[in-house]
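Visitor: Quick check, what structure comes out for this input:
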Amino acid sequence: MGGTEPDYRFSLANERTFLAYLRTGLALGAAGVAAVQFLTSVEPAWLRRLFGLVLAVGGVATTLGAYVRWRRTGAAMRRGAPLPATLMPLGLAFTVFVVTGLAIYLIAFGQR
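Guide: Prediction:
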């Protein structure tokens, strides 16, 4: 990556953030599988699959974004450059928004 080695505390903070995003991605993926497998009473079935798909895609996107963010942040610290902007919080907020919207729809209209 080049540049100078940053203070280890900043490197460890970057790694902790990376691991937190990985945990979030794993939780989203597991929730997607659980939604499809265990919400079998949810009708219509497409809603259950959509719920699971949004969660799983959110998990994959979070995991990939975590790696990209970790690499870019580490490289910026080594160069002494400003830390790069990230869309990760926006992506996670959007995923939560969609899942919550689907849950509201499910509560209001899904079970007849």
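Visitor: from here on, contacts and neighbour counts on C-alpha atoms
Guide: Noted.
Visitor: Okay, and residue 78 sits in which element?
Guide: helix 45-79 (DSSP states H and E).
Visitor: mind listing what's buried in the following helix or strand past that helix?
Guide: The helix or strand immediately downstream of helix 45-79 is helix 88-105, counting by DSSP H and E. By neighbour count, and taking 16 or more other C-alpha atoms under 10 Å as the criterion, the buried residues in helix 88-105 are 88, 92, 95-96, 99, 102-103.
Visitor: nearest to residue 32, of those residues?
Guide: Of all the buried residues of helix 88-105, residue 99 has the smallest distance to residue 32: 10.2 Å, by C-alpha to C-alpha.
Visitor: quick one: that closest one from residue 88, how far?
Guide: Distance check for residue 99 against residue 88: by C-alpha to C-alpha, to the nearest Å, it reads 17 Å.
Visitor: Likewise for residue 28?
Guide: Relative to residue 88, residue 28 is positioned 14 Å away (C-alpha to C-alpha).
Visitor: just residue 48 next, same as before
Guide: 25 Å.
Visitor: cool, residue 44 as well?
Guide: Residue 44 sits 31 Å away from residue 88, going by C-alpha to C-alpha.
Visitor: what's the answer for residue 31, then?
Guide: For residue 31, the distance to residue 88 - C-alpha to C-alpha - is 19 Å.
Visitor: Please give the structure of this sequence too, so both can be compared:
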Amino acid sequence: MTERDEQPAETEPDYRFTLANERTFLAWIRTALGLVAGGVAVQQLVPGLATAGARTALAILCITLAAVLAAASYPRWRTVQLAMRRGAPLPRSVLLIVLACGISALTVFAAVLVLVG
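Guide: Sure, this is the predicted structure:
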């Protein structure tokens, strides 16, 4: 067995970092819940916004982005937790770009629906 094959020793990280990581995970979940609520609200509560098809498309985009965030949030939490335990650099997250681009797209789509309607 070479040094390269050995796993770094894991140590318990400072509890403050563990709790901060947990708060970040919960923030991703809250964001996902907000997107689900927004998708349902667009579909059910604003019938005058646009055609039914456009409202449904906006609602589906909201709920799809929520599903992606919810599904990716736990693996992200786990990866960060393992990096902290091993004293490794924190991994980069693709979730930030996904969320920023997704929210931007939703905002532009909603703005178009408001301006056209």
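Visitor: Please state their TM-score.
Guide: Comparison of the two superposed chains (TM-score structural alignment, normalised by the length of structure 1) gives a TM-score of 0.90, and 109 aligned residues with a C-alpha RMSD of 1.3 Å.
Visitor: what sits against the residue nearest in space to the middle of structure 2?
Guide: For structure 2, the residue whose C-alpha lies nearest the mean C-alpha position (C-alpha atoms, centre = their mean) is residue 69; its distance is 3.0 Å. Residues in contact with residue 69 of structure 2, defined by C-alpha atoms under 8 Å, 6 or more residues apart in numbering, are 28-29, 31-32, 95, 99.
Visitor: Check residue 47 of structure 1 too.
Guide: 102, 106 are the contacts of residue 47 of structure 1 under C-alpha under 8 Å, 6+ apart.
Visitor: What lines up with it in structure 2?
Guide: Residue correspondence, TM-score structural alignment: residue 47 of structure 1 in this structure matches residue 54 in structure 2.
Visitor: how about residue 45 of structure 2, what's its match in structure 1?
Guide: If you follow residue 45 of structure 2 across to structure 1 using TM-score structural alignment, you land on residue 38.
Visitor: same thing with residue 19 of structure 2?
Guide: Under TM-score structural alignment, residue 19 of structure 2 pairs with residue 12 in structure 1.
Visitor: and its match, how far is that from residue 24 of structure 1?
Guide: Distance of residue 12 of structure 1 to residue 24 of structure 1, given as C-alpha to C-alpha: 18 Å.
Visitor: Have a look at these two and say which one is more surrounded.
Guide: residue 24 (18 against 11; other C-alpha atoms under 10 Å).
Visitor: Hmm, that one is touching residue 59, no?
Guide: Yes - under the criterion of C-alpha atoms under 8 Å, residue 24 of structure 1 makes contact with residue 59 at 7.1 Å.
Visitor: got the end-to-end distance for stretch 38-45 of structure 1?
Guide: First-to-last residue span, stretch 38-45 of structure 1, C-alpha to C-alpha: 12 Å.
Visitor: That one: which residues count as buried?
Guide: By neighbour count, with 16+ other C-alpha under 10 Å as the criterion, the buried positions of stretch 38-45 of structure 1 are residue 42.
Visitor: Within the helices and strands, which one has residue 38 of structure 2?
Guide: Secondary structure from DSSP H and E places residue 38 of structure 2 in helix 15-45.
Visitor: how far away is residue 28 of structure 2 from residue 96 of structure 2?
Guide: If you go by C-alpha to C-alpha, the gap between residue 28 of structure 2 and residue 96 of structure 2 works out to 10 Å.
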